[in-house]
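Student: Generate coordinates for the sequence data below:
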Amino acid sequence: MLESTAQDTAHRELRRASSRCVELRTKRMAFLTLKEALNEERTLGSLRRDPARFRFLNSVHLVVATKHGPPNSFVDDNEDGSFTASGPLIDTVEVLAKSMNFTYSLVQPPDQEWGARMANGTWTGLVGMVMRNDADLVAATVCRSEARDQAVDYARAVRVARGQMLAPNGSPSIDPWGFANPFQPMVWLGLFLSLVAVWVTVLLMERKPKYSSYSAWVQKNLFIYLRIGLNQSTRAKITHEWKRLLTGSWMCLTVVLFWSYNCSLISLLSSRIITRPIQSLQDLVDHPSMGLIMERNTIFSSFIEVLHHYQIEFPDLCSVLSK
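Tutor: Alright, predicted model coming up:
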């Protein structure tokens, strides 16, 4: 009796276990893939009629790929090899799953890359998973590019970010020609030509005194207007009206330039001069000893590759775009 009772109990447990396996198999078979669900005419018709209120008629299971990309997605690895994902985009998928009647599982790209096209035409990272149908959608901030637009479809932008490049500043230096920096070269040239013009005008319009030699008279007039330009005191007997007007105009011009020069020179001497060799992407490309450090197969590395290509093919166009 005891043996028969034990056998009956064992048979009942086996039947229960087999029934559980059948139930699990049935549940797994009840979940459709996204492709299978969209192949149904009723589901596709409901989606076309009212996309804003669309809901899957049958249970659908999606594979969602994600990657650590703050602030929209955070991925923390666990000790057992699994991972935990969180962030605004993961919360969005959770809300969509409840409202559209689907379940999902999260996966990460094996190579931990965003997506780049290789030489053989295949794609890596998140973009490659979508193209190979290893994932139905991506819940991560994947930047757009022309090549990626041709490979996958994008939703509306959830974030617009600006990228910047960091380049080292030059070391503080002393410029031996710093006294000439307050004025541009054209200003210095104009000032010199004005001095020559005033000096030559006086020589042509005024007669040489009888008691003075020609060379001494020429030098005297030159140093008179040079001293006025340097705001130095000078003695000169001016009797003609035209010479007074000419000398007064030269004096006003040099006074304004002299005080402007003094203020600019004091400002330059009170601060250290630190050169910045990199002012644009064009400077970065042309710099002989500058190296780039960036994550491979990203939107930034692809942009540099495109910029380098156009630098070779269209150097003038690249120079304009980099400013």
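
Student: Only C-alpha atoms from now on, for both contacts and neighbour counts.
Tutor: Fine.

Student: What sits closest to residue 254 if chain neighbours are left out?
Tutor: Nearest in space to residue 254, with sequence neighbours left out and distances taken as Cα to Cα, 6 or more residues apart in numbering, is residue 229 at 5.1 Å.

Student: Then residue 310?
Tutor: Leaving aside its sequence neighbours, residue 310 sits nearest to residue 318 (Cα to Cα, 6+ apart; 6.1 Å).

Student: Also this sequence, please, to line up against the first:
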Amino acid sequence: MLPAPEPCRHESPVQNENGTAVSSLGSPSTTILHPFSPALRLLVIAFLVYLAWLLEIFLLAANPRLLEHPEPAGVALYTIIGCILTGMIFPILCIRKAFISGTVTMFQLGFRTFRRTLLACSVTCTIGIGMMVLFSPFGADRLAFANAFLLLLPTAASSVMVCWVLAGTHLQAFVRSGGALLSITTGVVITSLLFATAALALSPSVREEGTTFWPVCIGLGAALFFFAVRDVYATVIVVTGSGVFFGAGIFDPGYLHGINPQIYASSLLAVIVLLALHFYLSRNYATIMVPAET
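Tutor: As a prediction, this is how the structure comes out:
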């Protein structure tokens, strides 16, 4: 009699902690995107933070038309809750997990060395000042331009932190296996749409006009700038300046031609918090380049 054939055993692939399928001998097999992989979880968390931030800027700034009439109490509440807490601190809390998992680095987040940041901001400010002198929407009134710039600064800082530092870098990490071109293109397109959506939610005047052209253009320009320069502070300057140039019509001239302590305090607080977060990341999650063995 012939011996009975042994039953076939179908070995299911074993997945490592990153959701990558490996064979029973430990050799890598075809990469399978696990529905609960760390990269996907971080991406979902990033978009939840974005939605929370979007809701807050709509309720705290858009409904009371805060940018058109910056009352002290409203500016303080919006700056602390919408811009600093949800727009800057929460993204850093999410980024901590990305650092631990090795998903992102300080370079990708746009937090660079002091010398590199100073150079990027100096060049950006020089170009911005030249454009202000030539094309200022407020004419020769430099105080009005400065007040509008400082009024938008906390919003711009939180926009950069949420749309590009958090969502943009996580998007790139999620599609990194497709190559640099795919990851950058995906990051630019999606983050520009995220920014345009936030701009529409922030400004009732823009929604009433029914145009999305300029918000999308600003988002595309800022996204290209961020992914090319990789500097948070310079990108904040670009976003703020663009908002002043293309959104000058939404401001109340009565608030821009005088001294506004609430505007100065809110912008100063946003800058201090951004610097503190940069210092925190540099002290605790700096990326150390290890030279290859020869």
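
Student: TM between them?
Tutor: After superposition, the two chains reach a TM-score (TM-score structural alignment, normalised by the length of the second structure) of 0.22; 83 aligned residues with a Cα RMSD of 4.2 Å.

Student: Determine the number of other residues adjacent to the residue nearest to residue 310 of the first structure.
Tutor: Residue 318 of the first structure is surrounded by 18 other residues when neighbours are defined as other Cα atoms under 10 Å.

Student: Please apply the same query to residue 218 of the first structure.
Tutor: 16.

Student: residues contacting it?
Tutor: By Cα atoms under 8 Å, 6 or more residues apart in numbering, the contact set of residue 218 of the first structure is residue 203.

Student: how many other residues sit next to residue 15 of the second structure?
Tutor: The local packing of residue 15 of the second structure (other Cα under 10 Å) involves 18 other residues.

Student: and it, what does it touch?
Tutor: For residue 15 of the second structure, the residues meeting the contact criterion (Cα under 8 Å, 6+ apart) are 21, 22.

Student: ok, it to residue 22 of the second structure distance?
Tutor: Here residue 15 of the second structure is placed at a distance of 6 Å from residue 22 of the second structure (Cα to Cα, to the nearest Å).

Student: List the contacts of the strand or helix carrying the residue nearest to residue 310 of the first structure.
Tutor: Using DSSP states H and E, residue 318 of the first structure maps to helix 315-321. The list of residues contacting helix 315-321 of the first structure from outside it, by Cα under 8 Å, 6+ apart, reads 282, 307, 310, 311.

Student: Please identify the helix or strand for the third one.
Tutor: Using DSSP H and E, the secondary-structure element containing residue 310 of the first structure is helix 299-313.

Student: Show me which parts of that helix are buried, residue by residue.
Tutor: Neighbour counts over helix 299-313 of the first structure (16 or more other Cα atoms under 10 Å) mark 299, 301, 302, 307, 308, 311 as buried.

Student: which of the residues you listed lies closest to residue 34 of the first structure?
Tutor: Closest approach between the buried residues of helix 299-313 of the first structure and residue 34 of the first structure, by Cα to Cα: residue 299, at 28.5 Å.

Student: Tell me the spatial nearest neighbour of residue 83 of the first structure, not counting adjacent residues.
Tutor: In this structure, residue 83 of the first structure finds its nearest non-sequential neighbour in residue 77, 4.3 Å apart by Cα to Cα, 6+ apart.

Student: Neighbours of residue 62 of the first structure, how many?
Tutor: By the other Cα under 10 Å criterion, the neighbourhood of residue 62 of the first structure contains 19 residues.

Student: no wait, residue 100 of the first structure
Tutor: Burial of residue 100 of the first structure is recorded as 16 neighbouring residues (other Cα under 10 Å).

Student: swap in residue 114 of the second structure?
Tutor: Per other Cα under 10 Å, the neighbour tally for residue 114 of the second structure reads 9.

Student: Could you measure from it over to residue 158 of the second structure?
Tutor: Distance from residue 114 of the second structure to residue 158 of the second structure, by Cα to Cα: 21 Å.

Student: can you check residue 282 of the second structure too?
Tutor: When Cα to Cα is applied, the distance between residue 282 of the second structure and residue 158 of the second structure equals 19 Å.

Student: just residue 128 of the second structure next, same as before
Tutor: 20 Å.

Student: What of residue 272 of the second structure?
Tutor: Counting by Cα to Cα, the gap from residue 272 of the second structure to residue 158 of the second structure is 13 Å.

Student: These two: who's more crowded?
Tutor: Relative neighbour count places residue 158 above the other of residue 272 of the second structure and residue 158, with 26 against 12, counting by other Cα under 10 Å.

Student: what packs against whatever helix or strand that one lives in?
Tutor: With elements delineated by DSSP H and E, residue 158 of the second structure resides in helix 142-159, which encompasses its position. Contact partners of helix 142-159 of the second structure among helices and strands, from 3 or more Cα pairs under 8 Å, 6 or more residues apart in numbering; DSSP states H and E: helix 232-246, helix 253-256, helix 261-284.

Student: mind running it again at 10 Å?
Tutor: Other helices and strands packing on helix 142-159 of the second structure, by 3 or more Cα pairs under 10 Å, 6 or more residues apart in numbering; DSSP states H and E, are helix 38-57, helix 114-135, helix 180-202, helix 232-246, helix 253-256, helix 261-284.

Student: After the first one, which helix or strand is next? Please name it.
Tutor: Looking back up the chat, that one is helix 38-57 of the second structure. Per DSSP H and E, the first helix or strand lying C-terminal to helix 38-57 of the second structure is helix 72-77.

Student: buried residues in that next one?
Tutor: When burial is assessed from 16+ other Cα under 10 Å, helix 72-77 of the second structure yields the following buried residues: 72, 74, 75, 76.

Student: ok, these vs residue 145 of the second structure, which is closest?
Tutor: Compare each of these with residue 145 of the second structure using Cα to Cα and the shortest gap goes to residue 75, at 18.2 Å.

Student: Wait, that closest one touches residue 263, no?
Tutor: Yes. In this structure, residue 75 of the second structure sits in contact with residue 263. The criterion is Cα atoms under 10 Å, and the distance is 7.4 Å.

Student: Find residues that contact each of the two.
Tutor: Listed contacts common to residue 75 of the second structure and residue 263 are 151, 154; contacts here mean Cα atoms under 10 Å, 6 or more residues apart in numbering.

Student: Can you give me the buried ones in the helix holding residue 158 of the second structure?
Tutor: Counting neighbours by 16+ other Cα under 10 Å, helix 142-159 of the second structure gives 144-145, 147-159 as buried.

Student: Report the angle between that helix and helix 232-246.
Tutor: An angle of 130 degrees separates the directions of helix 142-159 of the second structure and helix 232-246 when computed by axes from the mean of the first three to the mean of the last three Cα atoms, to 10 degrees.
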